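*Asks:* Give me the fold of what follows.
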Amino acid sequence: MALALNRDEVAEYLDEIFPQVRGDFRIDALAEMSVTMRLLAHDRHLRPGGTVSGPAMFALADVTAYVLVLSMVGRKALAVTTNCAIDFLRKPVSGADVIAEGRLLKLGRQLAVSDVLLRSEGTDAVVARASLTYALPPDR
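*Replies:* Alright, predicted model coming up:
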C-alpha cells in the first residue's frame, strides 16, 4: 500500500486543519505505515521540574497516529480517535524534545490501529507507549 500523502503534504494539511498546534510538532520521517515525529518542547509543555508533561506526551502520541492515518488515506479530517491507552514508563529528560516512533498495525475500512513509542531525544529508553485506534470516515 502506497502513501496517499508525503511528509510535506501531511505537514501542510495539519497546518491547514489544526493551526492551533503549529510549531508544536514536526514530522522527522514518514514511510509507508510508519512515522517518526517530534514534540518541540516549549515551556508550555513542561510540568513543574522541567520535564515534558503527560498531556503533552499524549498529544504527541495522538498526533503521531493521526499523521499515520492521513499519510495512508489522504485528506480525511474527520478521522477521529476512538480509543487510546497510554503507559507512562519513566520520566522524560528535562527540557528535551520527545521523539515518537509510530507504526500502523492495521488499516481497515472503518478502523486504523497504531502503536507509538515515545523517547526523549538522545536516549534509547522508552518514556511512554501508546496504542491508538482511529475511526475512519465512511467515504474512504
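*Asks:* Please make it C-alpha for all contacts and neighbour counts, starting now.
*Replies:* Noted.
*Asks:* I'd like to know how many residues surround Ile86.
*Replies:* 17 (other C-alpha atoms under 10 Å).
*Asks:* did I read that right, it in a strand?
*Replies:* Yes: under DSSP: H, G, I helix; E, B strand; the rest coil, Ile86 falls within a strand.
*Asks:* Tell me which stretches of the chain form strands.
*Replies:* Assigned by DSSP state E, the strands in the chain fall at 25-31, 34-39, 80-88, 98-107, 111-120, 126-135.
*Asks:* before we go on, could you also do this sequence so I can check it against the first one:
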Amino acid sequence: MTLALTRDELAEYLHEVFPQIRDDFAIDDLSPERITMRLLTAERHLRPGGTVSGPSMFALADVAVYAMVLARIGKKALAVTTNCSLDFMRKPEAGRDLIAECRLLKLGRVLAVADVLMFSEGGTDPVARASMTYSIPPA
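*Replies:* I've put the predicted structure just below:
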C-alpha cells in the first residue's frame, strides 16, 4: 500500500477545497493504513454543558475518513459519504481537542470503508466510534 498524497500535500489540498474548515482540523499523523486527525476544539464546537457537540464529532469522523481516502487515491474532491453509523460512548473532556484515529478497512474501485475511534486529547477511553462508507467517483 502506498500514499498518493503526503501529509503536507493532503493538508494543502483540504485547505484548497474546503477553506471554511481551515481552522477546525489538523492532521497529526498519516500512514498508508491510518490517519490521526484533530478537531481544534473552540467555542463554536461546544454544546450547552461545555462538551463537544455531536455534529462536531460527526464532522471530525467524516473529515478523517475523507482525508484517508484522498491520501490513498489522490485529489478526487467528489468522493462522498454514503453511509455512517456513529456511537457516542462518553462525554468528551471540556477544553481538550478531540482526536480521531481512522483506519481504512477496505479501499475498492467504487467504495471505501473505514472505522474511526475518537478520544479526548490525553484520554485513553474512546468517546465515540464511527463506521463510514465513502463512494469514490469514477476515473
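*Asks:* Report the TM-score for the pair.
*Replies:* Taking TM-score structural alignment, normalised by the length of the second structure as the basis, the two superposed chains have a TM-score of 0.99; 139 aligned residues with a C-alpha RMSD of 0.5 Å.
*Asks:* rewinding a little: need the strands of the first structure in JSON lines with distance to Ala56 of the first structure, can you?
*Replies:* Listed next are the strands of the first structure as JSON lines, based on distance: least, C-alpha to C-alpha, whole Å:
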{"stretch": "strand 25-31", "distance to Ala56 of the first structure": "10"}
{"stretch": "strand 34-39", "distance to Ala56 of the first structure": "8"}
{"stretch": "strand 80-88", "distance to Ala56 of the first structure": "12"}
{"stretch": "strand 98-107", "distance to Ala56 of the first structure": "9"}
{"stretch": "strand 111-120", "distance to Ala56 of the first structure": "11"}
{"stretch": "strand 126-135", "distance to Ala56 of the first structure": "12"}
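*Asks:* between the ones you listed, which gets nearest to Asp8 of the first structure?
*Replies:* Closest approach to Asp8 of the first structure among the strands of the first structure is made by strand 25-31 (8.6 Å; C-alpha to C-alpha).
*Asks:* gap between the closest one and the chain center?
*Replies:* Offset of strand 25-31 of the first structure from its chain centre (C-alpha atoms, centre = their mean, to the nearest Å): 9 Å.
*Asks:* now swap in stretch 58-77 of the second structure and tell me
*Replies:* Between the centre of stretch 58-77 of the second structure and the centre of its chain there are 7 Å (C-alpha atoms, centre = their mean).
*Asks:* His45 of the first structure is nearest to which of the strands of the first structure?
*Replies:* Nearest of the strands of the first structure (C-alpha to C-alpha): strand 34-39, 9.0 Å.
*Asks:* May I see the buried residues of that closest one?
*Replies:* Ser34, Val35, Thr36, Met37, Arg38, Leu39 (16 or more other C-alpha atoms under 10 Å).
*Asks:* got it, and stretch 106-113 of the second structure?
*Replies:* Leu107, Leu111, Ala112, Val113.
*Asks:* Could you tell me how far Tyr134 of the first structure is located from Asn83 of the first structure?
*Replies:* 7 Å (C-alpha to C-alpha, to the nearest Å).
*Asks:* Looking only at neighbour counts, state which of these two leads.
*Replies:* In this view Tyr134 of the first structure and Asn83 are compared by other C-alpha under 10 Å, and Tyr134 has more residues nearby, 22 against 11.
*Asks:* For that one, list the residues it contacts.
*Replies:* Ala65, Tyr66, Val69, Ala79, Val80, Thr81, Thr82, Asn83, Leu111, Ala112, Val113 (C-alpha atoms under 8 Å, 6 or more residues apart in numbering).
*Asks:* Those residues into JSON lines, with extra columns for distance to Phe25 of the first structure?
*Replies:* As requested, the contacts of Tyr134 of the first structure are arranged in JSON lines below (distance: C-alpha to C-alpha, whole Å):
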{"residue": "Ala65", "distance to Phe25 of the first structure": "13"}
{"residue": "Tyr66", "distance to Phe25 of the first structure": "12"}
{"residue": "Val69", "distance to Phe25 of the first structure": "16"}
{"residue": "Ala79", "distance to Phe25 of the first structure": "19"}
{"residue": "Val80", "distance to Phe25 of the first structure": "18"}
{"residue": "Thr81", "distance to Phe25 of the first structure": "18"}
{"residue": "Thr82", "distance to Phe25 of the first structure": "22"}
{"residue": "Asn83", "distance to Phe25 of the first structure": "21"}
{"residue": "Leu111", "distance to Phe25 of the first structure": "24"}
{"residue": "Ala112", "distance to Phe25 of the first structure": "21"}
{"residue": "Val113", "distance to Phe25 of the first structure": "21"}
